[in-house]
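Enquirer: Below is the sequence, then the predicted model.
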Amino acid sequence: MADAPFAVLTGAGISTPSGIPDYRDNQGVRRGRQPMMYQEFLAAPESRRRYWARAMLGWPRVRQAQPNVAHESLAQLQRAGQISALITQNVDTLHDQAGSHDVIELHGSLHRVLCLDCGQPSERDGIQRLMEAQNPYLAGVDAVQAPDGDTLLDPAFEARFQVPHCPFCAGERMKPDVVFFGENVAQATAVKAMAAVEQAAGLLVVGSSLMAYSAFRLCRVVVDQGKPLIAINIGKTRADELLDLKIEASCEALLPQLAQRLSP
């Protein structure tokens, strides 16, 4: 990485030390129940009620999560000119909070909410306050945290839930500005990520199983261009057969050493 800047692609493994659960185990197998599908979210008011009831209880932990030394090390490497681009599959904004800039968010951000009726964005904190005011019966309910701000909530708590309405048009179809399972990455984002890896000297994958095709396809492009593909990840990845080097170590242990070595 010292000779020419690599692009970096990060996944859930970099944020688990910050207290945000990941979707998959070390073999790349999805944990727990099936996440909400995009088509399901769009099709039924009951699905949106279920999603938002769980998300209301899961948001505080995402909101309070702090960057860890792995995020900070990547920000340090970027400042030192050792990273050409930073692409993340994560929706927690911890890279931004650590000081990284121009982060390409493949799957969006939980910190934003979009109205599917009028297209206006809202800050997640504002929508959270609205939901808490409309659903005081959930105050103090303890729910097990799940990936991406979701929780494992008893369905009995969902039936009474009042879903948030758009502050601009009063529409009921509010959606977090993230890519759901079954939904495509925004075209402009996909193009930007592809250009970033095409222009880089190689790609370093950090904390990702690469099971999502939106990330795996970037690895394929790097390999097709004859450039090095390296991964820091504990456990199986979808690109294991393509990797030039795989380091099975925790990113919060290894990245600070890399940053110390490569930063002036």
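Expert: Sure thing, it's come through. Residues are numbered from 1 along each chain as shown.
Enquirer: C-alpha from now on. contacts and neighbour counts both.
Expert: Will do.
Enquirer: Looks to me like H71 is in a helix.
Expert: Yes. In this structure, H71 lies within a helix as judged by DSSP: H, G, I helix; E, B strand; the rest coil.
Enquirer: Tell me how many other residues surround it.
Expert: 25 (other C-alpha atoms under 10 Å).
Enquirer: Tell me if I'm right that it and T93 touch.
Expert: No. Contact criterion C-alpha atoms under 8 Å: H71 and T93 do not qualify, at 10.3 Å.
Enquirer: quick one: the helices in the stretch 51-200 of the chain?
Expert: Secondary structure of the stretch 51-200 of the chain by DSSP state H, counting those that start in this stretch: the helices cover 69-79, 94-98, 124-134, 187-199.
Enquirer: where's the residue nearest to the spatial centre of the chain relative to D244, distance?
Expert: A centroid search over the chain (C-alpha atoms, centre = their mean) returns N90, at 1.5 Å, as the residue closest to the centre. With distances taken as C-alpha to C-alpha, to the nearest Å, N90 is found 24 Å from D244.
Enquirer: what do you get for P136?
Expert: Distance, P136 to D244, by C-alpha to C-alpha: 53 Å.
Enquirer: Confirm for me that A200 is in contact with I87.
Expert: No. Using C-alpha under 8 Å, A200 makes no contact with I87, being 12.0 Å away.
Enquirer: of these two, who's got more company?
Expert: Ranked by neighbour count (other C-alpha under 10 Å), A200 and I87 place I87 first, with 24 against 18.
Enquirer: which residues touch the more buried one?
Expert: By C-alpha atoms under 8 Å, 6 or more residues apart in numbering, I87 lies in contact with A7, V8, L9, T10, V103, I104, E105, L106, A193.
Enquirer: Which residues are in contact with the third one?
Expert: Shown in contact with L9 (C-alpha under 8 Å, 6+ apart): L86, I87, T88, Q89, L203, L204, V205, V206, A215.
Enquirer: wait, doesn't the first one sit right on V8?
Expert: Yes. Under the criterion of C-alpha under 8 Å, L86 is in contact with V8, at a separation of 5.0 Å.
Enquirer: Got another one to weigh against that:
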Amino acid sequence: MNLPAERDSHRTPLEDFVFAHKRLFVVTGAGISTDSGIPDYRDGAGAWKRSPPMTLQAFMGTALARARYWARSMIGWQSFGSARPNVAHRALAAMEHAGRIELLLTQNVDGLHEAAGSLNVVDLHGRLDRVRCMNCGDIRPRDALQQRLIAANPDWLEVSATIAPDGDADLDGVDFSRFNVPPCLVCDGILKPDVVFFGENVPRARVDTAWAHLDRADAMLVAGSSLMVYSGYRFVLEASRRGLPIASLNLGVTRADDLLTMKIERPVAEALAAFL
């Protein structure tokens, strides 16, 4: 299977990079999903656009923190849960099916790479479409919890809020103590989205899988990530240490600017559309 650009003599530098390497280790971040209607976290200088996300310590620390999280999530999920893959997701799926990608390591929790058809994906920070009990480990679909949240808090659907990253919504100045959070259906334990919060470790198996694929990669492509979070940045550090060529497709600064072989500052979907 040949990608269209493989037959084109007028390639861009990004196309030259991709077609010069047959085993790309691809790292993606929030910038790849903005064209699907999911906001990103940081501005062009790498600074937070809003308050940092919930930490594990805060979430597990108080019932009020959990009520705040799930109230915002209930509203945000209406948009986040209906997001669909964009050109960038579909292009990376096409590149994988053409045999160009060794692994797609995403820092996103939206599941859009899999929805676009990518198969060899490591969801480094988990998936927001699953909910896990912190006591018994039971895992259920997020859509099922959404119905329970709505049934327990019907009036909250009328609250107006701005959609934020990761299924969240900017909702402040309200009394979150009035919000009812359903417990685990198995053991009445605390329910948490099956994602890695700040202050929480990435499961060892995911990291080990990524390292194993990096051993087989011949180059790295970073798409839509400033790499400010160490869990993703460490793979770029190791790729640089091994002497692998590294290309970045991102608007604004990245934490790895001094490690890059190539830096392309263009919208991700616009640049990757050439691979469809």
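Expert: Perfect, thanks for sending it. These numbers were taken from a predicted model, which means no experiment stands behind them.
Enquirer: Would you mind listing which of the contacts of L9 of the first structure are buried?
Expert: With neighbours counted by 16 or more other C-alpha atoms under 10 Å, the contacts of L9 of the first structure contain buried members at L86, I87, T88, Q89, L203, L204, V205, V206, A215.
Enquirer: Pull up the gap between the counterpart of the first one in the second structure and S248 of the second structure, please.
Expert: Spelled out, it's L86 of the first structure. Matched across to the second structure, L86 of the first structure falls on L104, judged by TM-score structural alignment. Remark: distance between L104 of the second structure and S248 of the second structure (C-alpha to C-alpha) = 14 Å.
Enquirer: intersection of neighbour lists for A200 and I87 of the first structure?
Expert: Residues touching both A200 of the first structure and I87 (C-alpha under 8 Å, 6+ apart) are A7.
Enquirer: How many residues are close by the counterpart of V229 of the second structure in the first structure?
Expert: V229 of the second structure is assigned A212 in the first structure as its aligned equivalent, the criterion being TM-score structural alignment. For A212 of the first structure, the number of neighbouring residues by other C-alpha under 10 Å comes to 12.
Enquirer: likewise D96 of the first structure?
Expert: A total of 15 residues lie near D96 of the first structure under the criterion other C-alpha under 10 Å.
Enquirer: Chain neighbours aside, what residue packs nearest to it?
Expert: Counting by C-alpha to C-alpha, 6 or more residues apart in numbering, V103 is the residue found nearest to D96 of the first structure once chain neighbours are left out, at 7.1 Å.
Enquirer: Next: A146 of the first structure.
Expert: By the measure of C-alpha to C-alpha, 6+ apart, the closest residue to A146 of the first structure outside its immediate chain neighbours is P21, 6.0 Å from it.
Enquirer: so where does the aligned partner of that neighbour in the second structure fall, helix or strand?
Expert: Aligned by TM-score structural alignment, P21 of the first structure pairs with P39 of the second structure. In the assignment (DSSP states H and E), P39 of the second structure maps to no helix and no strand.
Enquirer: Looks like P39 of the second structure contacts P165 (just checking).
Expert: Yes. Using C-alpha under 8 Å as the test, P39 of the second structure is close enough to P165 to be in contact (5.0 Å).
Enquirer: When these two are compared, which one has more neighbours?
Expert: For the pair P39 of the second structure and P165, the greater number of neighbours falls to P165 (22 against 19), based on other C-alpha under 10 Å.
Enquirer: Identify the residues contacting that one.
Expert: For P165 of the second structure, the contacting residues are I38, P39, D40, Y41, taking C-alpha under 8 Å, 6+ apart as the criterion.
Enquirer: Just give me which of those residues are shared by the first structure.
Expert: Shared with the first structure under both residues aligned by TM-score structural alignment, their matches' C-alpha atoms under 8 Å, the contacts from the contacts of P165 of the second structure are I38, P39, D40, Y41.
Enquirer: Just give the number of residues close to the last one.
Expert: So the one you mean is Y41 of the second structure. Burial of Y41 of the second structure, expressed as a neighbour count using other C-alpha under 10 Å, amounts to 21.
Enquirer: ok, it to F235 of the second structure distance?
Expert: 20 Å.
Enquirer: What of the first one?
Expert: From I38 of the second structure over to F235 of the second structure the distance is 25 Å, taken as C-alpha to C-alpha.
Enquirer: Mind checking what secondary structure A58 of the second structure has?
Expert: Put simply, A58 of the second structure is helix when judged by three-state DSSP.
Enquirer: The alignment partner in the first structure of it: what's its closest spatial neighbour, skipping adjacent residues?
Expert: A58 of the second structure is assigned E40 in the first structure as its aligned equivalent, the criterion being TM-score structural alignment. Using C-alpha to C-alpha, 6+ apart and skipping residues adjacent in sequence, the residue nearest E40 of the first structure is S47, 6.4 Å away.
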